[in-house]
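[1] the sequence and its predicted three-dimensional model are supplied below.
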Amino acid sequence: MKTTGNTIFLTGGTSGIGLGLARRFRDLGNTVVISGRRKDLLDQLAADEGFGTVELDVADPASIAAAYESVTTRYPETNVLITMAGVMRGEDLLDPAHLETAEEAIEINLLGTIRSITKFLPFLLDKPEATIVTVSSGLAFTPLVVTPTYNATKAAVHSYSEALRAQLRGTNVQVMELVPPAVQTYLFEGKAPDPSWMPLEEYVDGTMQAFADQPDAHEVLFGVGFLRNSELENRYAETFATLNNH
């Protein structure tokens, strides 16, 4: 993926890693369109920071279809889709009420990703140097016990990304998977950022450098090797215990 000269649409992008990356891509001269459910926040970001904005709830297929029409009409040069929208909530699996949380995570993190890609893919197939960037997590590879369905959705996004890349081999569409570590954002609902997590600006700096240094990478990795490579390096049990004891 080239880092300049793109028109980029992010599902999500109004806060956290999404907004951090949106700002960096914008500053490199890309046209960046962000989305979210809060029109007031989108309007503020458009006015203050010059982003294109589109209202979008990735849990709603009709909203995805409407966002697609808006993006492709207003920004016909769109050649990059980043599926950033996601939720992360804790679950007590002994409490049947956790099912609602699990269903929401699957609807947003997994189905939202699949539906967004499915809607935009035919359009991207006609664009030169097109890229789809999916977003998984280090927890896809070493799970956090308190967020079981979040972990599972991100493991599914990883698997889906691998299959998508293989099926798109020979086309003009590149598939990259962004694999974040624990970053100091408010993604984990109900939990303030932990000082032990990576500072957001450090993560964005490292990730943008990774995009620049490895434009053909299948996975965009920065600061996540502890989780991503635990099984590959034969230390999964130790890493799982360390993560969850912490």
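    In hand now; what should we look at?
[2] CA only for contacts and neighbour counts going forward, please
    Will do.
[3] for this protein, just list every one of the strands.
    Assigned by DSSP state E, the strands in the chain fall at 7-11, 31-36, 52-55, 80-83, 130-135, 173-179, 219-221.
[4] can you give me how far the fifth one is from the chain middle?
    It refers to strand 130-135. Put simply, strand 130-135 sits 9 Å off its chain's centre (C-alpha atoms, centre = their mean, to the nearest Å).
[5] which other helices and strands does that strand contact?
    Strand 130-135 is packed against strand 80-83, helix 112-124, helix 148-167, strand 173-179, with contacts defined by 3 or more C-alpha pairs under 8 Å, 6 or more residues apart in numbering; DSSP states H and E.
[6] want to compare, so here's the second one:
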Amino acid sequence: MNISGNTIFIPGATSGIGLELALALRAKGNTVIVGGRRTELLERITAEHPGIHAVRVDTTSPDSIREAASQVISEYPEVNVLVTMAGIMRIEDWTKPEGFLATAEETVTTNLLGPIRLVAAFIEHLRTRPEATIMTVSSGLAFTPLRITPSYNATKAAIHMLSETLRLQLAGTTVKVVELEPPSVATDLVPGQRESSFAMPLEEFIAEVVMLIETQPDAREIQVERVKFLRYGEARGDYDETVAAVNHLDPHGK
């Protein structure tokens, strides 16, 4: 993906990583359209950040995705980059008979069906562009699980494999598939994460991501240094120790 000269749609960019990435990419000379559910929030973003555009989209709704895609393609026909940023992270306890199923289903709908439907809505158009990119967003937890977020881990692992497979299918076309793999970042994704000493500062994360896009335009995976501990535990041969460290366990999982 080239760092500049793109028209980029980022659903899920009204806060956190999505918004900061949108602003950073706008500063690099791209046309950026952010997407989100709350019209008033989109209006505030466009007022506070001149040059940022906005389209309402609810990525849990197939109809909303289709309508948003139609609007984006109609109003911004040069759109050539889709960043499937929208996602949620919920704590679940599967050892209890009640309370986790609805949360798990919501997580799958948002984190997995949402990106699938977004790609389906844009793929035909993207293939008409001379150069195009689908940027998926997985997580370091796609490779090393956090005990308290099973559905989140699973959906991000699925996004990783979806990205790998789409890249195979789109080989030879004008569409590249790039996977962004954040570590824990200081946002409000889950309560307390913004204040966590383990989380990477948001500004630091965005700066490194932009640097990687700029210096590695052909990269298949965007990996800041902090995520490599999670990403490569199995390859290093210390997967059990990595899982234990992330979950504050001893190496035997106790």
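    Nice, I can see it. These figures come from a predicted structure and were not determined experimentally.
[7] TM-score for this pair?
    Here the superposed chains carry a TM-score of 0.98, computed using TM-score structural alignment, normalised by the length of the first structure; 245 aligned residues with a C-alpha RMSD of 0.9 Å.
[8] one step back: wait, which of the strands of the first structure is closest to Phe141 of the first structure?
    Nearest of those to Phe141 of the first structure, taken as C-alpha to C-alpha: strand 173-179 at 9.8 Å.
[9] buried residues, the closest one. List them.
    173-179 (16 or more other C-alpha atoms under 10 Å).
[10] just to revisit the earlier point, okay, the strands of the first structure in JSON lines with distance to Thr185 of the first structure next?
    Supplementary listing: the strands of the first structure in JSON lines, determined by distance: least, C-alpha to C-alpha, whole Å:
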{"stretch": "strand 7-11", "distance to Thr185 of the first structure": "17"}
{"stretch": "strand 31-36", "distance to Thr185 of the first structure": "17"}
{"stretch": "strand 52-55", "distance to Thr185 of the first structure": "21"}
{"stretch": "strand 80-83", "distance to Thr185 of the first structure": "17"}
{"stretch": "strand 130-135", "distance to Thr185 of the first structure": "15"}
{"stretch": "strand 173-179", "distance to Thr185 of the first structure": "15"}
{"stretch": "strand 219-221", "distance to Thr185 of the first structure": "18"}
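[11] I'd guessed Leu42 of the second structure sits against Ala54; true?
    Yes - between Leu42 of the second structure and Ala54 there is a contact at 6.0 Å, judged by C-alpha atoms under 8 Å.
[12] between these two, what contacts are shared?
    Residues within reach of Leu42 of the second structure and of Ala54 at once, by C-alpha atoms under 8 Å, 6 or more residues apart in numbering, are 34-35.
[13] can you put the helices and strands packed on strand 130-135 of the first structure in a markdown table and add distance to Ser63 of the first structure?
    Output for those, formatted as a markdown table (distance: least, C-alpha to C-alpha, whole Å):
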| stretch | distance to Ser63 of the first structure |
| --- | --- |
| strand 80-83 | 15 |
| helix 112-124 | 10 |
| helix 148-167 | 21 |
| strand 173-179 | 24 |
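[14] out of those, which gets nearest to Val135 of the first structure?
    strand 173-179 (4.7 Å).
[15] hmm, who's touching the closest one?
    Counting by C-alpha under 8 Å, 6+ apart, 1, 124-125, 129-138, 158, 161, 164-165, 168, 217-222, 224 sit against strand 173-179 of the first structure.
[16] centre of the chain versus it, how much separation?
    Its chain's average C-alpha position is 10 Å from that of strand 173-179 of the first structure, according to C-alpha atoms, centre = their mean.
[17] where does it end up in the second structure?
    Under TM-score structural alignment, strand 173-179 of the first structure corresponds to residues 175-181 of the second structure.
[18] likewise for stretch 209-216 of the first structure?
    Using TM-score structural alignment, stretch 209-216 of the first structure pairs with 211-218 in the second structure.
[19] which residues touch the matching stretch?
    Residues outside stretch 211-218 of the second structure that contact it (C-alpha under 8 Å, 6+ apart) are 1-3, 219, 222, 224.
[20] got a list of what Cys93 of the second structure touches?
    Small correction: residue 93 of the second structure is Asp, not Cys. Per C-alpha under 8 Å, 6+ apart, neighbours of Asp93 of the second structure: 99-100, 148.
[21] now which of the residues you listed would you call buried?
    For those, buried by 16+ other C-alpha under 10 Å: Phe100.
[22] format the contacts of Asp93 of the second structure as CSV; extra columns: distance to Met85 of the second structure.
    Compiled in CSV, the contacts of Asp93 of the second structure are given as follows (distance: C-alpha to C-alpha, whole Å):
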residue, distance to Met85 of the second structure
Gly99, 26
Phe100, 24
Ile148, 22
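[23] of the contacts of Asp93 of the second structure, which stay in contact in the first structure?
    Listed in the original numbering, the contacts of Asp93 of the second structure still in contact in the first structure are 100, 148 (both residues aligned by TM-score structural alignment, their matches' C-alpha atoms under 8 Å).
[24] can you select the buried ones among the contacts of strand 173-179 of the first structure for me in PyMOL?
    Restricted to buried positions by 16+ other C-alpha under 10 Å, the PyMOL selection for these reads:
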select buried, resi 1+124+125+129+130+131+132+133+134+135+136+137+138+158+161+164+165+217+218+219+220+221+222+224
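[25] can you tell me what Pro145 of the second structure aligns to in the first structure?
    Superposed on the first structure with TM-score structural alignment, Pro145 of the second structure falls opposite Pro143.
[26] now swap in Gly18 of the second structure and tell me
    In the first structure, the residue equivalent to Gly18 of the second structure is Gly18, according to TM-score structural alignment.
[27] check whether that match really touches Met84, as I assumed.
    Yes - in this structure, Gly18 of the first structure is within contact of Met84 by C-alpha under 8 Å, at 6.1 Å.
[28] same drill for those two, tell me which one is more crowded.
    Between Gly18 of the first structure and Met84, counted using other C-alpha atoms under 10 Å, Met84 has the larger neighbour count: 26 against 20.
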